[in-house]
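Colleague: requesting a structural model of the entry that follows:
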Amino acid sequence: MSVDHYTYRVTWSPEDGEHVALCAEFPSLSWLAATPEESLEGIRQMVSDVVADMETAGETVPVALAEKHYSGEFRVRIPPEVHRSLAMQAAEQGVSLNRLASAKLAG
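Modeller: Below you'll find the predicted structure:
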C-alpha cells in the first residue's frame, strides 16, 4: 500500500510558531516546518520511513482509513434518561430512533 493513501492534515501550531503536519493512522508522529508544504512533505517522508522500518521488522503496518471497510454500524451507550428523551423526540417526529440519532450525528 502506498503511503499516499494515509490521512494527512496540516494546521498552524501557535505554540510552536510553525505548521504541523499529522497522520491520522500514526497519531504519535508529527512534523513541524515553516510552510504547510514543507510540513506535509516532512510527515509523508517520516511515515514512509516508519512503514519501511515496520515492514523490515515484520510488524503489522496500519491500514489507511480510506482503505478500511465500514459497516455503517456502531454501538454507543447513553444514560437511560437520554435514551428516553431521544425516543420521545423520534416518536414526536414520526421517525425511528435510529434515523433521529443518525440525523443528529450528521449535524
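
Colleague: please make it C-alpha for all contacts and neighbour counts, starting now.
Modeller: Will do.

Colleague: now do the longest helix belonging to the chain: which elements does it pack against?
Modeller: If you go by DSSP state H, the chain has its longest helix at helix 36-56. Using 3 or more Cα pairs under 8 Å, 6 or more residues apart in numbering; DSSP states H and E, the elements in contact with helix 36-56 are strand 8-13, strand 18-23, strand 30-33.

Colleague: can you say which of those is nearest to residue 92?
Modeller: strand 8-13 (40.7 Å; Cα to Cα).

Colleague: buried set for that closest one?
Modeller: For strand 8-13, burial by neighbour count (16 or more other Cα atoms under 10 Å) applies to 10, 12.

Colleague: structure for this one too, so we can compare:
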Amino acid sequence: MKPYNIIIKPVTDEAGNYFSARVLEFDGCIAAGETKEEAHDNIYEVLEGFIEDMIEKGEEIPEPIGDEHFSGNLRVRLPKSLHKSLSRAAKLEEVSLNQYIVHKLSK
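Modeller: Take a look at the predicted model:
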C-alpha cells in the first residue's frame, strides 16, 4: 500500500472516549477504535475498501501527499517541513492554507 497520510486523534463525545482515524487523501475515509492501534488497523481496512470501490468504478486513485507537493514558496520562504505541517493542519481544520496561516499569525 502506498504511504498515505493517516491522522489519528483521541475523541471524547457522547459516545465516550475513542480514537478517530482518517486518510487525508480520501474524503470520507474514516474509522474509529477503542485504542490508537485499533483505529490504525480499522482505517487500513476502510482504505482498502475505498480503493477497491474506486477501481471497480474506474475512478482515479489519488497519490499520497508527500514532500514533493510542498514547494515552501508562499510570499515568505519557509522550510518544506513547516509548509507540509501547516498544510496538514489546515486540511484538518477544513480551511485554506492561507486562512489557517492568517488565523495562527493573528493570535
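
Colleague: out of the helices and strands packed on helix 36-56 of the first structure, nearest to residue 52 of the first structure?
Modeller: strand 18-23 (15.8 Å).

Colleague: ok, and what's touching the closest one?
Modeller: For strand 18-23 of the first structure, contacts defined as Cα atoms under 8 Å, 6 or more residues apart in numbering pick out 6-13, 29-36, 39-40, 42-43, 47.

Colleague: enumerate every residue touching residue 8 of the second structure.
Modeller: 19-22, 36, 39-40.

Colleague: same thing but at 7 Å, please
Modeller: When the contact criterion is Cα atoms under 7 Å, 6 or more residues apart in numbering, the partners of residue 8 of the second structure are 19-22.

Colleague: how much space separates the most centrally placed residue in the first structure from residue 35 of the first structure?
Modeller: Centroid check for the first structure by Cα atoms, centre = their mean gives residue 24 as the closest residue, at 5.3 Å. Separation of residue 24 of the first structure from residue 35 of the first structure (Cα to Cα, to the nearest Å) stands at 20 Å.
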